[in-house]
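Asks: pasted the sequence and its predicted model underneath.
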Amino acid sequence: MLFGLPSPLRGLIATLLLIANILFWVPILMVFAAIRLVLPFRQVRLAVDPVLVGIAENWIACNSGWMALTQRTEWDVQGIEGLDPHNWYLVNANHQCAADIFVLQHLLNRRIPLLKFFIKQQLIWVPIMGLAWWALDFPFMRRHSEAYLKKHPDMRAKDQESTRRACAKFALIPTSVTNFMEGTRFTPAKHARQQSPYRHLLKPKAGGVALAMNAMGNKFQAVLDVTIVYPDGIPHFWTFLCGGMRRVIVRVQSRPIPSHLLQGDYGSDPAVREAFATWAQQMWSEKDAQISALFESR
């Protein structure tokens, strides 16, 4: 254990272990991804995809290992009991910092299928990691404002079709499709700029979740609504690496898939979009109240 070392030294060690972990697992991942690329047949995908998932789960387990080695975090977690690693989930969480990814992966790895995040299209060019996300079939999405889509309605259909193609791959083996509904990390400046009606959250954007539910809603066992709270303040990434994430509160609530949202076309039907927006806003109101209660009880 390295808890007694100065924080900057722990941060340096954690960074080196994080990089070493990436450089070890990604080349192995790419070997099997190349096989799938060269032999694009369903039976090959059925054989190779579980191997890719296993590699990713080992990668995440190693991340949890260096986190335990360099950090002394107090975890207050409820709601992860009884989850099924052999089923499909739609996972949604509030988003505050890069540490959110590590928190979700640490707590849910092998409890549910591998988390596959909606990622901004431009992130495919991130060195090494872009290849890893591509190999693991993370859905890359273009994010357009509602104003842009009103001027270019054809883009809504293109984005919808891209998401459906990505989600179609997830129907072959159990998968956890993961989305941050806020679309970006929470900051006070973004909160003020949006004039968000929520105290602790940005406004939710239901598009990614809606397209995933439209594409494969009959597969999902539940929506896992995850709330993450950092009682000592949201950690910057370097603070996280240096062991400054002292306490984390996580609440996971399993919500049923709303059957009325599985019908209709989100891309072309304003009534369907309004129904999704209402559902998302209700969930966000409950999450905002939950975060307030967790801060008050800390």
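Replies: Yep, that arrived.
Asks: C-alpha only now, for contacts and for neighbours.
Replies: Will do.
Asks: which residues touch Phe50?
Replies: If you look again at residue 50, you'll see it is Pro, not Phe. Residues counted as contacts of Pro50 (C-alpha atoms under 8 Å, 6 or more residues apart in numbering) are Ile173.
Asks: quick check: it vs Val44, distance?
Replies: 11 Å (C-alpha to C-alpha, to the nearest Å).
Asks: what's the neighbour count on Lys217?
Replies: That one is not Lys; residue 217 is Gly. When neighbours are defined as other C-alpha atoms under 10 Å, Gly217 has 22 of them.
Asks: put this next to the first one:
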Amino acid sequence: MLAFLPLFLRVPLAALLIALNTVLHTTPLFVVALLKWLLPIPAFRRGCNHVLVGLAESWIAVNSGLFAVFTRTTFHVEGLEGLQKDGHYLVLSNHQSWVDIPVLQKVFNRRIPFLRFFLKSQLIWVPLLGLAWWALDFPFMKRYTKSQLAKNPQLAGQDIAATRRACEKFRDMPVSVMNFVEGTRFTVDKHARQSSPYTHLLKPKAGGVAFVLDAMGQALHSVVDVTLVYPGGKPTLLDLMANRVPAVRVHVRQRAIPAEFLTGDYENDRAFRARFQQWMNAVWTDKDAELARQLAAAGSD
């Protein structure tokens, strides 16, 4: 609708409206989060959780509407059939850009339970959003370098323990736990340094997936396997607001979780770890082929 505006007007106006939308939604969210913290009554807290998620879903819906108003980006989405708003899902996706997050939010908002991402601990300091993510029970992970672990061996395993603590909160509520399995955004340099066997993907990091399955066990219904494709090239958030992302293709596939992976010791059982990694590698081989198929389909449009 407003994609005709010149770039020097469109981008600042879009950014201003997104910022205003964030302030308008996070203000009541902080009030509800404070009440939830002050009154540790289980029934009251459950009610607060519903309000918090409703505010977050409204924020996402408005942001998605703004992107539709300011851009001509077209979305090709496949595979949403059968997903449930009250399900318990582990959502796995490839990771190419920060644009992945608003795309995933747009595609899944109010179709499955609210997406909760594993975030680096430093992101809690992002103005407004950091506190909002904390209030919404996003799991914050503190990663340690090899040198830090060498100096302080007691830090080993703390990230795993944090994963388990975060997932325990989700066992008794509808949830979609989101994991970018590659652990970082795809670049050609990273692909080359890894000697990745996949054409379009980095190697999957299976450990985080295994720990979520271990922590949540039978509470999960299935894996929601998402393949994100940008036929025009890997975009930035500025590219999105500047209307330089002509199309986004999203393929969704539900996968049953093999029963043997719901109970197992990924950290200490070498045979179990090998089987789990083999399964994840097979999922990633399928994803690489799907990404190639989507690129070919985009080229024939």
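Replies: In hand now; what should we look at? Here the structure is a predicted model, which is why all the values come from computation and not from measurement.
Asks: and the TM-score between them?
Replies: The TM-score (TM-score structural alignment, normalised by the length of the first structure) is 0.94; 298 aligned residues with a C-alpha RMSD of 1.9 Å.
Asks: which residue ranges of the first structure form strands?
Replies: 74-78, 88-93, 115-117, 119-120, 140-141, 176-179, 220-229, 247-255 (DSSP state E).
Asks: dump the ones you listed to JSON lines, plus distance to Pro204 of the first structure.
Replies: What follows is those, written out as JSON lines (distance: least, C-alpha to C-alpha, whole Å):
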{"stretch": "strand 74-78", "distance to Pro204 of the first structure": "23"}
{"stretch": "strand 88-93", "distance to Pro204 of the first structure": "10"}
{"stretch": "strand 115-117", "distance to Pro204 of the first structure": "16"}
{"stretch": "strand 119-120", "distance to Pro204 of the first structure": "16"}
{"stretch": "strand 140-141", "distance to Pro204 of the first structure": "16"}
{"stretch": "strand 176-179", "distance to Pro204 of the first structure": "11"}
{"stretch": "strand 220-229", "distance to Pro204 of the first structure": "13"}
{"stretch": "strand 247-255", "distance to Pro204 of the first structure": "17"}
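Asks: now render those strands as CSV, adding mean neighbour count and distance to Leu149 of the first structure.
Replies: Shown next, in CSV, are those (neighbours: other C-alpha atoms under 10 Å; distance: least, C-alpha to C-alpha, whole Å):
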stretch, mean neighbour count, distance to Leu149 of the first structure
strand 74-78, 12, 39
strand 88-93, 24, 24
strand 115-117, 21, 23
strand 119-120, 17, 17
strand 140-141, 19, 14
strand 176-179, 24, 21
strand 220-229, 20, 27
strand 247-255, 17, 30
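Asks: who touches the residue nearest to Ser7 of the first structure when sequence neighbours are not counted in this structure?
Replies: Leaving aside its sequence neighbours, Ser7 of the first structure sits nearest to Cys242 (C-alpha to C-alpha, 6 or more residues apart in numbering; 5.0 Å). Counting by C-alpha under 8 Å, 6+ apart, Cys242 of the first structure makes contact with 7-12, 14, 70-71.
Asks: let's see it at 6 Å
Replies: Counting by C-alpha atoms under 6 Å, 6 or more residues apart in numbering, Cys242 of the first structure touches 7-8, 10-11.
Asks: PyMOL command to pick out the buried ones of these?
Replies: The PyMOL selection below is limited to those of the contacts of Cys242 of the first structure classed as buried (16 or more other C-alpha atoms under 10 Å):
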select buried, resi 7+10+11
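Asks: picking that back up, nearest to Val126 of the first structure, of the strands of the first structure?
Replies: strand 119-120 (11.0 Å; C-alpha to C-alpha).
Asks: number of residues surrounding the closest residue to Thr263 of the second structure other than its chain neighbours?
Replies: The shortest distance from Thr263 of the second structure to any non-neighbouring residue, by C-alpha to C-alpha, 6+ apart, is to Asp214 (6.0 Å). Close neighbours of Asp214 of the second structure, defined as other C-alpha under 10 Å, add up to 19.
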